[in-house]
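K.L.:
I need the structure of the sequence given here:
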Amino acid sequence: MRTVGASLAILWMAISYTSYGQQDSSYTQVKKGNLIFSLGEVTVLAAKSDSSLHITAATMAKFNRTEVSHALNLLSGVTLANIGPRNESVVFVRGFDLRQVPVFLDGVPVYVPYDGYVDMGRFTTFDLAQIQVSKGFSSLLYGANNMGGAINLISRRPTNRLDLDARVGVFSGNGRQWNLNVGTASERYYLQLGISQITQEHFPLSGNYALKEQTVEGRRDNSYRNDFRASAKIGFTPNQTDEYAIGYALLRGEKGTPPYVGADSRIMTRYWRWPNWDKESLYLISKTAITSSTQLKSRIYYDTFDNSLFSFDDATYTTQNRPFAFQSYYDDYTVGANLETVTSLSEKLTMNLGGHLKRDVHRENNLGEPQSVFSDNTYSIALETPYAITPALSIVPGLAFNSRASTEAKNFDRQNDSFMFFPNKSNQALNAQIGFFAQLANGHSLDASISRRTRFATIKDRYSFRLGSAIPNPSLHAEHAVNYDLTYSGSIASSFSFSTSLFRSDIADIIQRVDDVEPGLFQLQNAGKARFMGLEANLTQKLTQQIQIGANYTYLSRRNITSPEIRFTDVPTNKILLFGDITFQRKWNLLTNMEYNSRRYSTSYGATADAFALVNTRMAYQLSGAISIEGGVNNLLDSHYALVEGFPEPGRNFFLNLAFTMNKE
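P.N.:
Next comes the predicted model:
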């Protein structure tokens, strides 16, 4: 409690805030260059409401959030987590993981075909205009598997003859970062290019970390990273209604996995390195006015994922002779397309009809072994019909049918040195939802929704032997959730704004581990029921033209109804974020924020990561109209904390950046 008290004192002495999680109108002005790439949005169309939240590029830069997962952590209802044994940075949305809240880039799915996850620590924010987050009630036009919502990374779109921004910086752990974004736009064409890199040799541990004998000069062993990203987009706008764009995104990553240093004897210490974690996405997005009342939208995409994982004998990372040592390779791709028609049937009624087709192929092998091959085809058709009952009240019903069919499942059995061929199976799911969006007096609004959403079992869920400890289950069918949401928001005197949400999810057919299906072996089965429920609250107060303050709070309860002894992991019951912004003498800006997380379970059998509080601060100075310098301290109080037991996070660390921005009309 002393740590929390000190954190609060420091925060309110700094008394600061920046508005986040909403549209940043100052950033989306043409004068600022780089609007969001509207073709990349996926929204539920209501007369005067959008159920999704947004984090703008301006907010991400101001908070120095260079990774998507850390940027998302600014939102209520979103929890930052770490898959410690894999060193994967992920988030949970109202208790749902990334298999149930898939990640998209401009509406194109980028999650890994094998297990549905994606390491969000590899996705940097430098070339993004906005991150769109939908919770519970999300557009059915995303396609299958968005049981708990969706996360859409929206790229930039230039608006001026020249839009340019660049940044170079250093940070603790011998870290370096740089990025360059340049764009140009004319009446008929636009071009956007981006390139960036983050490298770090290690991250520093807290001076309060007790097991200092396991570290070298306070450095976290094997915590290096090297992430390079490039993106390009060329667009054609032949008239006022039509737009066509080709986008490309490249990610080249390399990382280590810091070894486990906890006290749980059940967890094996792994000595893992990832020589490459690479992704490429190529996509064509378009919108065409077919008639004065009908618009056709399309996406065609090809996404690849190449990955190698090396397991070593010990902390020297030089030999691979022990039974658990290996070299594993993934070679995956996804190809797909979707079409959507938007038809205005009347001034009040719109019909959105969409169809999806996606093929996922996963290929893996260890060094010297033949390749296992798995492939799925996923189909979806969805209908949404937003209707404006009155100018202030809209209703959005929706219905979708999803189908997933396995087309190949050839798994190499190392114990028998032979292939096991699984029968092709298919699975269908029906999704439905309805939302009410009411605009009340004086800018207040009330939204209510109920939705039934599903998630198909992944390739890993159905076919993995889990290193010889599990029995595959190709017959797994979709788990489903009924999500309820009630949200009230408003503002008072234009200086105070607030929103609060009550939500609940009743989940059935949860894919859950069932032990001793055969002696010593477990199997994943549709065996579980659960209930997630909670509260979100957001407050912002503009004290003067120069000073703003705010806070958000999340309460989340996750109950395993079928097997209470099996705990849900990685999400705290309580999360608080206090934040703020003060500008003085026009050129100086101070931003400070404090985050508190209560304890969370790290394993299903009860190991926990303790509660923690963090204070971060940043000071920026505008050297000229185009150049600024900024520096700051993360984890100012040098707290020792972990997102998962046995995998400590960085202690006090520093950063310094120099930024340049130029826009010419």
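K.L.:
CA only for contacts and neighbour counts going forward, please
P.N.:
Noted.
K.L.:
separation between Leu383 and Leu45?
P.N.:
12 Å (C-alpha to C-alpha, to the nearest Å).
K.L.:
residue contacts, Gly632?
P.N.:
Contact analysis of Gly632 by C-alpha atoms under 8 Å, 6 or more residues apart in numbering lists 616-619, 654-656.
K.L.:
tell me the contacts of the closest residue to it other than its chain neighbours?
P.N.:
Using C-alpha to C-alpha, 6 or more residues apart in numbering and skipping the chain neighbours, the partner closest in space to Gly632 is Arg618 (4.1 Å). Contact analysis of Arg618 by C-alpha under 8 Å, 6+ apart lists 63, 590-592, 630-633.
K.L.:
Could you rerun that using 6 Å?
P.N.:
Going by C-alpha atoms under 6 Å, 6 or more residues apart in numbering, Arg618 touches 590-591, 631-632.
K.L.:
Hmm, Val396 is touching Ala432, no?
P.N.:
No: contact criterion C-alpha atoms under 6 Å: Val396 and Ala432 do not qualify, at 10.9 Å.
K.L.:
ok so, going back, determine which two of the contacts of Gly632 are furthest apart.
P.N.:
Farthest apart among the contacts of Gly632 by C-alpha to C-alpha are Asn616 and Leu656. That separation is 13.7 Å.
K.L.:
And these two? Which one has more around it.
P.N.:
For Asn616 versus Leu656, the count of surrounding residues by other C-alpha atoms under 10 Å is larger for Asn616: 22 against 19.
K.L.:
One more, so I can put them side by side:
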Amino acid sequence: MPAFSPIALPDPPRSRYRAPLHHGLGLALAVALAAPASASDNPPTGRDKRNDDSVFELGSVVVRGKRSQLPPNGEVVLTREQLDALNRETVGEAVAVLPGVNLSRNARNEDLVFVRGFDPRQVPVFLDGIPQYVPYDGYIDFGRFTTFDLAEIHVAKGTASLLYGPNTLGGAINLVTRKPSEPFQGDLRVGAGSGGERMAAANIGARKGMWYLQAGLSWRDANSFPLPDGFQDYKRVPTDTGDERENADRSDRRASIKIGLMPNDRDEYAIGYVRQDGEKGNPVYTGTANQGIRYWRWPYWDKESLYFIGNIGLGATSALKLRLYEDRYGNGLDAYTDASYSTPILSTSFPSVYEDRTRGASAELAFNTFERHDLRLALHYKEDRHEDRNPRSPDKRYRDVTTSIALEDGITLNDRYRLRLGASHEQRKAREVYFWPTGSTSANNALAELTRDVGEDGQLFAGISRKTRFPTIKDRYSARMGRALPNPNLKPETARHLELGWRGQAWTGARVEATLFRSSIDEMIQDTQVASTACGGMLCDQAQNIGEARHRGVELALQQRIGERVQLGGNYTWLDADNRSNPAIPITHVPRQRLFLHASWAPSPQWEAVATVEAERGRTVPYSGSGRSAFIPLDGYASIGLKGVWTPHAGLAIEVGGRNLGDRWYELSEGFPMPGRSWFANVIYRF
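P.N.:
Okay, here's the model as predicted:
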């Protein structure tokens, strides 16, 4: 198990976006089917403990080394067992249990993840190493990505590998899928909870000879969620006066399938397809401001990915990993005049239809030719297309092409010291733009990390890196509903990271990690006002490279086993994020202090209790509807969770639990309450 893990254990008013993936990966399929056939070993067994063969290692970007109890350099890993133990059903909920990571929920009813103060545009998300972030604005809604078909989640921070490709300014999050390790295996689960919440999921894997198949289906649905004790809607015309949140329904469906071929010990080829369809309400602001109140609904939020990944052995000391992929994303947004949601707003902005498409490829060549060197060369190509459609305005089309080359070398200096060096060059060109000029920009990145083994499983580490992020299509060209002047000449944001830490066994049964970090960000993209009559007045907003920021902090993590029945652990993060260019405008949505604690007690093989505590303080957020420069500090909170698990016989688990048991009223964005006390019950069968 990786070190320092948190616990061991209606028809829309227009057609839904359903464009098929009909291009692209025929060559990949041909390569896979033409691979040489030879007998393979029987799949490994031993389900009583975690088996790395259940993880789709081709989906990893950084491979775990010989000291397998430690995570890869620069990464922390959440396993399938940890996701189940903590009932983390979405990626946003899952990664928020890690040090340095926090969750936010904005006015668009999106779950956003921040890593050491860096927002989702600066910490891209990957699925088996394939980029998943939306090309137009760089964001994804982490609440739409479920975890049922995942084997692991890898979170890398400032010294994230350059092999991920462009835009890893603050790190990277890689969702690694499952891979069967037995002839037939899987799990089935159903559940229900407060607010009309319902869930069902099935994941099945099979291996026969040199072939394997992994497939998954999941469905999550809810009508609403309970409001906390003491909640009050402060609007002049309140919309939330009952016990449950209005317009907070959601429905998410996900299907995935992967077919793989392993003709020998070194070669492996896999084709995967993932489709997710979602729709959601958008709860209305409930704070004291009386401007900017939205009555929105999202009739669809759909995404599908088709990809090929292959690993080809080249002689005794080299290998080539190939990735080919096509990804499509579409969403619809409807706006209404009031909370009855009966009269739609029809304008040049609504209804809004976004359609994005990405095609790309990468090649990673690994050389172990030189003694004590693990040398890797990676090439990336990515084409992003965005189309903005509205029946009352012209269609707007954009196309970006991003390329990069990265070189990274892991050097074993001696039995205790290892050095990781890397450098990359990246380029982005705007090939098609609506109305405005095209342009191009480039960036360079570098990293160095030194580790020293201490004892049997301890490690000292120090790292320094320079990372960049290209401005998105929205950053450069969005007029923001007529309020802004585009800026095609935006430059990349730049961050310089430093970190120093130690991890290992501090005393019997305990594993500890302590990290100091500092990041200096330059060329931050921020809005300023410029003289222009293009926005209907004398001034326009415009995004410019004018910002400077500094993030610094401490991360502490502890895991303690007491005998065979009790495990305790948790992590604490202190983060000081300063806007150096304009201290009057704070860095928002990032708590100054965050704590996550957990405990599990198994009095017998059939029974287990799991308790969690999440607490934070020092979060500052924009004050909704009040203007650009108004901000408000949110109250701190502590949320307690508890569940009991009964295992009547091997493979079957029945669990009942609750979240926010203190029914605390807290918010992650001003005017948007989080769920109050809620209950859930699940039945899980593993085979």
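K.L.:
returning to that earlier point: kindly reformat the contacts of Arg618 of structure 1 as JSON lines containing secondary structure.
P.N.:
Shown next, in JSON lines, are these (DSSP: H, G, I helix; E, B strand; the rest coil):
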{"residue": "Leu590", "secondary structure": "strand"}
{"residue": "Leu591", "secondary structure": "strand"}
{"residue": "Gly631", "secondary structure": "strand"}
{"residue": "Gly632", "secondary structure": "strand"}
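K.L.:
The residue nearest to Gly632 of structure 1 maps to what in structure 2?
P.N.:
Alignment note (TM-score structural alignment): Arg618 of structure 1 maps to Lys643 of structure 2.
K.L.:
how much space is there between that match and Ala599 of structure 2?
P.N.:
Lys643 of structure 2 sits 11 Å away from Ala599 of structure 2, taking C-alpha to C-alpha as the criterion.
K.L.:
Return every residue with contacts to both of these two.
P.N.:
Once C-alpha under 6 Å, 6+ apart is applied, the residues that Lys643 of structure 2 and Ala599 both contact turn out to be Val610.
K.L.:
Go through structure 2 and flag its longest strand.
P.N.:
Selection of the longest strand in structure 2 by residue count, based on DSSP state E, yields strand 539-562.
K.L.:
how close does it sit to structure 1?
P.N.:
Following superposition, strand 539-562 of structure 2 is found to deviate from structure 1 by 0.8 Å on average (mean C-alpha distance after the TM-score superposition for structure 1).
K.L.:
Kindly name the residues of structure 1 that line up with that strand.
P.N.:
The aligned range for strand 539-562 of structure 2 is 520-543, by TM-score structural alignment.
K.L.:
longest helix of structure 2?
P.N.:
Longest helix of structure 2, by residue count under DSSP state H: helix 26-33.
K.L.:
Off-centre distance for that helix?
P.N.:
Using C-alpha atoms, centre = their mean, to the nearest Å, the mean C-alpha position of helix 26-33 of structure 2 is found 29 Å from that of the whole chain.
K.L.:
same deal with stretch 98-111 of structure 1?
P.N.:
Averaging C-alpha positions (C-alpha atoms, centre = their mean) puts stretch 98-111 of structure 1 8 Å from its chain's average.
K.L.:
and if you look at stretch 652-665 of structure 1?
P.N.:
24 Å.
K.L.:
which of the residues in that stretch are buried?
P.N.:
652-661, 663 (16 or more other C-alpha atoms under 10 Å).
K.L.:
Among those residues, give me the pair with the biggest separation.
P.N.:
Arg652 and Asn663 (35.8 Å).
K.L.:
Give me the mean distance between the helix or strand hosting the match of Arg618 of structure 1 and structure 1.
P.N.:
Remark: Lys643 of structure 2 resides in strand 637-649, with elements defined by DSSP states H and E. Strand 637-649 of structure 2, aligned to structure 1 and superposed, deviates on average by 0.7 Å (mean C-alpha distance after the TM-score superposition for structure 1).
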